[in-house]
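S.K.: this one's sequence-less:
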C-alpha cells in the first residue's frame, strides 16, 4: 500500500494531548470482509477535536488510563477498536452519552512509547459503525457495534460529476494557497477510489468537529460527496477573498512605501540645491493657515494639498492649480 500525505491545513487531533495528523491513502475496504471481521462488541476510543474517516490514518497521543488500557489490549490482540468523536473536547472522562453515536472502526497500525512516557498510536479507519448499548465500562468502555453499509448511488452520472468537481475545487485550493506544497496536487491525482477521495478531502476541510461528524453520518457516498463539495466551495470562496484582501493591502503598502521613498529623494535633492523653489510660498500659506480657525476636515484638506505642493516644481502646470485651491481655503 502506498502512503501519501495531503498537507492542506494540518489538523489537530487528540485523545489527551494535541498532535498533528496526516491523512494517508488506502485501498477500498471490502464491506463483506470487514463485516465478518468486526465483532459484536468493540472497545471504544474517544477522540476529540477531529473525526476519523474510513481510509484515513491518524497518529494520536494517548494519555488517559482507560484509553491506554483499551489500546494495549486491542493492539496486543490484533483486534479492532471503535473510534467515536467527543461532543465536548474538554470532557476528561467521557461516557457513551458524551460521544457521537456514529464513528469509525479502526485498526491500530502501530504503538509507540515516547521518551516522555506517553503513548502514541497510529490508527487507520476501516468502516463506519454505530455504537449500541454499553456492555461494560470496566476496565474501559465497550459497546455493542453495528457496521454501517453504504447506501446505493441514486445517480451514477451525477455522482461522477460531483467527484470531478471535488477534484477540481481541491486543486484550485492547492493552487491558491501559499501554505500548501504543489505536491499535494499529485496526491489527489493518485487517488483512484471515489470513496477514499471523499473521506480524504473531508479530513482536510477547515471545518469543525460538528460539521465533520455530519459528513461521517451521511447515509450514502453521494450525500457525503455533496456535503464535501459544499464545504469546498465555501473554503475556496473564503480563500479567494482572503487573497484579494492581502493583494489589496500589499498594493496599498507598496504605494505608501513608493511615495515615501520618492518624497525622501525629493527632500534630499531640494536640500542639495539649497531648498525647495516653492518653499517661500509654502511658508506664506502655512502662516496664513495658522491664523485660521478651521475644522478638522478643512485642516486635513489643507495639509494634504501642502504635501502635494512640496513634491512638485513651481513650473509644473499642477502647481498653480494647487495654489489657487489653497487660496480658496
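M.R.: Perfect, I can see it now. Predicted model only: the values in this text are computed from it and were never measured. Residues are numbered from 1 along each chain as shown.

S.K.: contacts, neighbours, all on C-alpha from now
M.R.: OK.

S.K.: Longest strand in the protein, by number of residues?
M.R.: strand 119-136 (DSSP state E).

S.K.: what packs against the very next helix or strand once past that strand?
M.R.: Remark: after strand 119-136, the chain's next helix or strand is strand 142-147, criterion DSSP states H and E. Packing partners of strand 142-147 (3 or more Cα pairs under 8 Å, 6 or more residues apart in numbering; DSSP states H and E): strand 41-47, strand 119-136.

S.K.: what packs against the helix or strand just after strand 142-147?
M.R.: Using DSSP H and E, the next helix or strand after strand 142-147 towards the C-terminus is helix 156-176. Using 3+ Cα pairs under 8 Å, 6+ apart, the elements in contact with helix 156-176 are helix 183-189, helix 194-204, helix 221-272.

S.K.: got the contact list for helix 156-176?
M.R.: By Cα atoms under 8 Å, 6 or more residues apart in numbering, the residues outside helix 156-176 that reach it are 8, 153, 180-182, 184-185, 188, 194, 198, 201, 222, 225-226, 228-229, 232-233, 236, 239-240.

S.K.: Any idea how far it is from the middle of the chain?
M.R.: 18 Å (Cα atoms, centre = their mean, to the nearest Å).

S.K.: what about versus this one:
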C-alpha cells in the first residue's frame, strides 16, 4: 500500500481505550454501526481505522466527537459471543489521520491517510534517547511491579525509536488525553522525550506512594501495639483485683476509721476488714 495515497476505510469508534501501533488486544464490539464496519472489513482486507471518542459516555458519537488521528489496525480474529457482542483481536499498524467522513448511514466510513514515522536511519541522538528511555522504564518496573521482567526483555530488543516509544506507552497508566497526545506526535524523537518525562514523573509519584505506605504501616503498627498494651494492662489489673480503682476509696475509709476514735481492738479489726476488701476482685 502506498502510504502517501489517501484511502477509503471503515472506522471503529473506541470508548475509554486507545490502541497504539504495534499494540495487540481484544475489543468487545456491540454497537450496530461498529458491527457493520467489522463485517465489511472481514470480507475485504481485515484493516480498519480505530479512533477514540472524545467523550466516553456518548453511545452514538458524531464526527466532531471522534479524534481525527487514530490507528490503522488489522483484525486478526473475530468471535461472535452468545449475547450478540463481537469480540475481536486487533493489532495496531500505523498512525493515520481522518481527512473527511463519507456519508454512510450503516457505519462510519472515512477517507484517511497514513502518518509516517521518521524513516531515516536511526541517529546517535535517538540511540541515546532509547537507552535513557529503557533505563527509566526499568526503574519504573522495579517500583511499580505492574509490568513483568519479561516485558522489559522484549522491549529491550526493539531497535526502532518510534516503536519503542509506542510499546512503552502502552504499558503506562496514562489518561486517554495523554495517550492521544502521544499518538498525535509523529516524531519518534519527540515521543521518546515525552515518554522519559512521563517515566520520570511516575518514578517520583511511586517513590512518594511508597513513603506514604511505610508511614501508614508504622502508624498502624504503633496503634496496634498501644491497643495491645492497654488490653494487657487491663488483664493484669483484673487479675490483681484492680487495686488502682479502689485506692482513693480505701484511703478515705482508712482516714475515717482512724478519726473515729474507736477502741484499739475495734480499730484493728476494722482495718483488717478494709484490707480484705481491698484485695477482693471486682464483681
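M.R.: Here it is on my side, so go on. Nothing here was measured: the structure is a model prediction, and the numbers come from that model.

S.K.: Could you give me the PyMOL selection string for whichever of the contacts of helix 156-176 of structure 1 are buried?
M.R.: Applying 16 or more other Cα atoms under 10 Å to the contacts of helix 156-176 of structure 1, the buried members can be selected in PyMOL as follows:
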select buried, resi 8+180+184+185+188+194+198+201+222+225+226+228+229+232+233+236+239+240
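
S.K.: so which helix or strand takes in residue 51 of structure 1?
M.R.: Residue 51 of structure 1 belongs to no helix or strand, assigned by DSSP H and E.

S.K.: dump the residue contacts of it.
M.R.: Residue 51 of structure 1 touches 84-85, 103, 203, 209, 212-213, counting by Cα under 8 Å, 6+ apart.

S.K.: Just tell me what it corresponds to in structure 2.
M.R.: By TM-score structural alignment, residue 51 of structure 1 lines up with residue 18 in structure 2.

S.K.: any idea how far its match is from residue 12 of structure 2?
M.R.: Noted for residue 18 of structure 2: a distance of 11 Å to residue 12 of structure 2, by Cα to Cα, to the nearest Å.

S.K.: Quick check: neighbours shared by those two?
M.R.: Joint contacts of residue 18 of structure 2 and residue 12 (Cα under 8 Å, 6+ apart) are residue 51.

S.K.: hang on, the earlier thing: which stretch of structure 2 is the longest strand of structure 1 matched to in the alignment?
M.R.: So strand 119-136 of structure 1 sits over residues 86-103 in structure 2, by TM-score structural alignment.

S.K.: cool, and stretch 215-223 of structure 1?
M.R.: Going by TM-score structural alignment: stretch 215-223 of structure 1 matches residues 182-190.

S.K.: Please compute how far that stretch lies from its chain's middle.
M.R.: Counting by Cα atoms, centre = their mean, stretch 182-190 of structure 2 comes out at 24 Å from the chain centroid.

S.K.: and if you look at stretch 48-58 of structure 2?
M.R.: 21 Å.

S.K.: Can you give me the buried ones in it?
M.R.: Buried residues in stretch 48-58 of structure 2, counted by 16+ other Cα under 10 Å: 48-54.

S.K.: Tell me which of the residues you listed fall in helices.
M.R.: Among the buried residues of stretch 48-58 of structure 2, none falls in helices (DSSP state H).

S.K.: Might you quantify the distance of the match of strand 119-136 of structure 1 from its chain's geometric centre?
M.R.: The answer for stretch 86-103 of structure 2 is 26 Å, by Cα atoms, centre = their mean.

S.K.: ok, back up a step: need the winner for burial among the helices and strands packed on helix 156-176 of structure 1.
M.R.: Most buried of those, by mean neighbour count (mean count of other Cα atoms under 10 Å): helix 194-204, with a mean of 22.

S.K.: Please consider this matter closed, and thank you.
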